[in-house]
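Student: Turn this into a structure:
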Amino acid sequence: MRRFFRHPVRLVPLGFLAMIMLGTVLLMLPAATNEARYTPFTTALFTSASAVSVTGLTVVDTPDYWNGFGLVMITVLTQVGGLGILTGATLVILVVARQLGLRNRLLVQAETAEFGVGDVRRLLLRIAATVGACEAMMTAVLAGRFWLGYDYPPGRALWYGLFHAVQGFNNGGFALFPDSLIGFARDPWICLPIAFGTIVGGLGFPALFEATREWHRPGHWAIATKLTVWGSVALLAVGFVGLLAAEWSDPRTIGTYDIPGKVLAVFTQDAVLRTGGFATLDIAALDEEGVPLLIALMFIGGGSASTAGGIKVSTFFLLGFAIWAELRGEPDVTVGRRRVATASLRQALTVALLSVALVVGGTVVLLLLTEGLPYHRALLETTSAFSTTGLSTGVSSTVADPGQLVLTLLMYVGRVGPLTLGSAIALNTRRRLYRYPEEQPIVG
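Tutor: Here you go, the predicted model:
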């Protein structure tokens, strides 16, 4: 036990598990529901795990089932989960840097480029200030719109603004409307603040802080920042063009909208697609041809040390650079004018392949447990759970308890798994004093 807790990194999954169980107990209380009755354990566990892992998947109608206390608990769990992810992931980088040898420590510091091991207090204060400022601005805009544009009473407008601001910045995806944000798909005062908060929260603070500090010198950014920022821009462009082309004339989604409405609805959906979980399009009504694009973008996710899930943007594009270098016969993988360490490539490959195995395995189990479930819907739901995105075609609320437990496990593993796995790999790095003879097996 003492060896297990030697590295604080291993406390991260236990902390998230403890918060999920505490939330489960509180959500089971009759005081949390509109009907003043005990919530079934599976329902409370699923909702708590979805909130703490900032996923947003639901098995009950959020505004109809939960009362004020229950909704406040979901908000608190989402905020704690989001802050825990942001601070925990960033502090893990510092812990890993301290545990590594001098050479690897310098490599980690070169990647983070912002904070040293002794800057924990300044780091936490800056994270808290950024989160507070973004959520306050989002709350003000949203509350003002609900009040002035939709005639909500001031108190209700403030609560709706705060709830959706917390969900948006933390990439939670819970909504106080039965159709998520579909009813506001053509309202820029609702859609744009949520899209802004989701993008900022999904970048991750290491990349966000360096990009804002060195905005005038993007060529000097660390590799991780370059991959995260420019990779996110590229994925946003691909998702926007793909969704707009696929749904342009579909009357079930945006076919009846005018051109500005189409652009706004698709842009907002694209902004929250990889991380946020809100819906401005009816996901269940999307053509099957567009589902692979959604699954791919959700699986990639957002930036490292962010509220987003998935394998991370930097991991995906790092593997892309590795493939490009191999096709060109290059001896090294380079990004800009920097050579990528072999250890980083192995870590990226490990995280990606294990994530594929978890999603495929979860999909197979869900299909075995649910008769008549289409494969593409099962794959979308498991990918959404593992990537902590929260988009759904309604599968979560229709599968039986065993299926919901599978999705709950995927949300938990998807939230803490890549972080813990990446840290464990880094901490287990050791130097051998010998090397075996090299051999090149046939590949392909």
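
Student: hey, let's count contacts and neighbours off CA atoms from now on
Tutor: Will do.

Student: gap between residue 148 and residue 189?
Tutor: Shown here: residue 148 relative to residue 189, a distance of 11 Å by C-alpha to C-alpha, to the nearest Å.

Student: Looking at those two, which is more packed in?
Tutor: The residue with more neighbours, out of residue 148 and residue 189, is residue 189; 17 against 13, by other C-alpha atoms under 10 Å.

Student: structure for this one too, so we can compare:
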Amino acid sequence: MRARPVQLESLRARILDRLSDFAASTPARFAVLVFASLVGIFTILFSLPVATTSGQQAPFVDALFTAVSVICVTGLSTVDMATFWSPLGHVFVFVGVEIGGIGVLTVASILGLIISRKLGLRQKLLAAGDANPLRIRKGPVSESQAVRLGETRSLLATVAISVLVIELFVAALLFPRMLLEGADPLSAAWESIYISAMAFTNTGFLPTSSGLEPYASDWWFLIALVIGVVFGAIGFPVIYVLRKNLRHPRRWSLHVKLTLITFALLTVGGTVAYLAFEWGNPATMAAMSLDQRILQSFFISSMARSGGFATLDMGQLDGSSLLVTDMLMFIGGGSASTAGGIKVTTLAILFLAAFAEARGVDDMEAYERRIPQDVLRLAVSVVLWGATTVAVATIVILLITDDVPIDYILFDVISAFATCGLSTGFTASTSDGAQYVLAATMFLGRIGTVTLAAALAASTRRQLFRRPEERPIVG
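Tutor: From the prediction side, this is the model:
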């Protein structure tokens, strides 16, 4: 009788050891496995009758789509999130976006740190894989990073503290405004915490059917949302460096400088573009005052980076504005952030490479630092995989959908890939088949194109020979 418990304990230990070895040796595959498992778990949770207001089981496509959107912190939905899900269903949404927004491997590392009060090398590597895609492959990695491996413990502490502090800060800004709108204190407290979490995780879900309509012209409320979205979108490595050296910009890493400058330029450029393209649009800003036009343009530009909140009907935007939004969504936010897209540093690296080529120099340089070629190869891979994902998803949906403008389909596909959540209305009204395609696009966009490629590859091989060189014609 005593042998059986010993055997079970031994079997459990072997399983945990193998799982730990698998996670440490192939963190990319482990991340995909964990994300897929979480999607499966939350699909089951959203399929429970108690998760819906009607008390009936949600259709499978709606449960699956919501689970993917929650874990991938996208914000797209096939149902009215405010009225379809019960209070327990909204608790599932809240918990899911917190896990998905922070990062599965980061959450696991934080929990391990809390429980064991120490962080081993394997846990550091897993957490570092969330913070830096260059670590998803085997082999040595240069420690000239925004956050070094030895600083992983401090980064995890920064993640945990920043999530708590920033979400509470944004909730504190929203709470009094909701009280002034007439909400009772208990509802205002829950809704302010819920919305602040959706802002920081760049998800964009709202707990009420009225959405942002009562606050559509409210500077205080909308700027509070922008604060939450921006802090979530710039990335935890940036927050970590700013926390340590806020008053000493010279100590900021190259990653931080590129992220902040590119992020700011895109936000300002998007604001100017929306202001110009929507100025005379009677369906959006034509009847607004100047200050409201500026506010709405700035708000859309900020939300298009992955925030997902909207005060205007995206389907009523001018075609030029839709294209600008497509580009902003595809770029997304900062690396190791709650935002999606190819990331702003990827765009910056591509421009730096183009400038270096135009000047006829071999090395990419910025702020007196040389950027190695493997970073450029990774940036090109990210863009190509992202563009391929968007193109294939758009073509498949076009084949199974009739009488829908391609710009609306492309908009929602990019929103799904970039885990943005803005929609022209196509996602909620389209067929089940198209919704499955959008769900797959959200999953691919969130786990990261580079992570997926590394997960599908058998392993990184060291090539012991070099082929003869020959230059094809380019351009």
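
Student: Aligned against the second structure, show me the partner of residue 56 of the first structure.
Tutor: Using TM-score structural alignment, the partner of residue 56 of the first structure in the second structure is residue 75.

Student: Run a quick check on that match versus residue 308, I expect a contact.
Tutor: Yes. Residue 75 of the second structure lies in contact with residue 308 (C-alpha atoms under 8 Å); the separation is 6.2 Å.

Student: Pull the contacting residues for residue 209 of the first structure.
Tutor: By C-alpha atoms under 8 Å, 6 or more residues apart in numbering, the contact list for residue 209 of the first structure reads residue 114.

Student: same question, residue 170 of the second structure
Tutor: By C-alpha under 8 Å, 6+ apart, residue 170 of the second structure lies in contact with 192, 196, 224-225, 227-228.

Student: Map residue 223 of the first structure across to the second structure for me.
Tutor: Using TM-score structural alignment, residue 223 of the first structure sits opposite residue 254 in the second structure.

Student: what's around that match, how many residues?
Tutor: 19.

Student: same question, the one 3 residues further on
Tutor: By other C-alpha under 10 Å, 17 other residues sit near residue 257 of the second structure.

Student: Ok, residue 46 of the second structure next?
Tutor: 28.

Student: same thing with residue 284 of the first structure?
Tutor: 16.

Student: After alignment, which residue of the second structure pairs with it?
Tutor: Aligning on TM-score structural alignment places residue 284 of the first structure opposite residue 315 in the second structure.

Student: got a list of what its match touches?
Tutor: 408, 423-425.

Student: Assign a three-state SS to it, would you?
Tutor: helix (DSSP: H, G, I helix; E, B strand; the rest coil).

Student: can you count the residues close to residue 35 of the second structure?
Tutor: Neighbours of residue 35 of the second structure (other C-alpha under 10 Å): 22.

Student: cool, and the one 10 residues further on?
Tutor: Residue 45 of the second structure: 18 surrounding residues under other C-alpha under 10 Å.

Student: Kindly provide the distance from it to residue 38 of the second structure.
Tutor: In terms of C-alpha to C-alpha, residue 45 of the second structure sits 10 Å off from residue 38 of the second structure.

Student: Same check on residue 8 of the second structure?
Tutor: 26 Å.

Student: neighbour-wise, which of those two wins?
Tutor: Remark: of residue 8 of the second structure and residue 38, residue 38 carries more neighbours, 19 against 11, as counted by other C-alpha under 10 Å.

Student: Helices of the stretch 201-350 of the first structure, residue ranges please.
Tutor: Using DSSP state H, counting those that start in this stretch, the helices of the stretch 201-350 of the first structure run over residues 205-213, 223-247, 259-273, 291-300, 313-328, 342-369.

Student: wait, which of these is closest to residue 104 of the first structure?
Tutor: helix 342-369 (10.1 Å; C-alpha to C-alpha).

Student: in the second structure, what residues pair with the closest one?
Tutor: Residue span in the second structure matched to helix 342-369 of the first structure, by TM-score structural alignment: 373-400.

Student: quick one: secondary structure of the counterpart of residue 138 of the first structure in the second structure?
Tutor: Under the alignment (TM-score structural alignment), residue 138 of the first structure pairs with residue 170 in the second structure. Per three-state DSSP, the local secondary structure of residue 170 of the second structure is helix.

Student: quick one: residue 170 of the second structure from residue 50 of the second structure, how far?
Tutor: Going from residue 170 of the second structure to residue 50 of the second structure by C-alpha to C-alpha gives 30 Å.

Student: try residue 354 of the second structure
Tutor: Counting by C-alpha to C-alpha - residue 354 of the second structure and residue 50 of the second structure are separated by 55 Å.

Student: now do residue 250 of the second structure
Tutor: From residue 250 of the second structure across to residue 50 of the second structure, the span is 54 Å (C-alpha to C-alpha).
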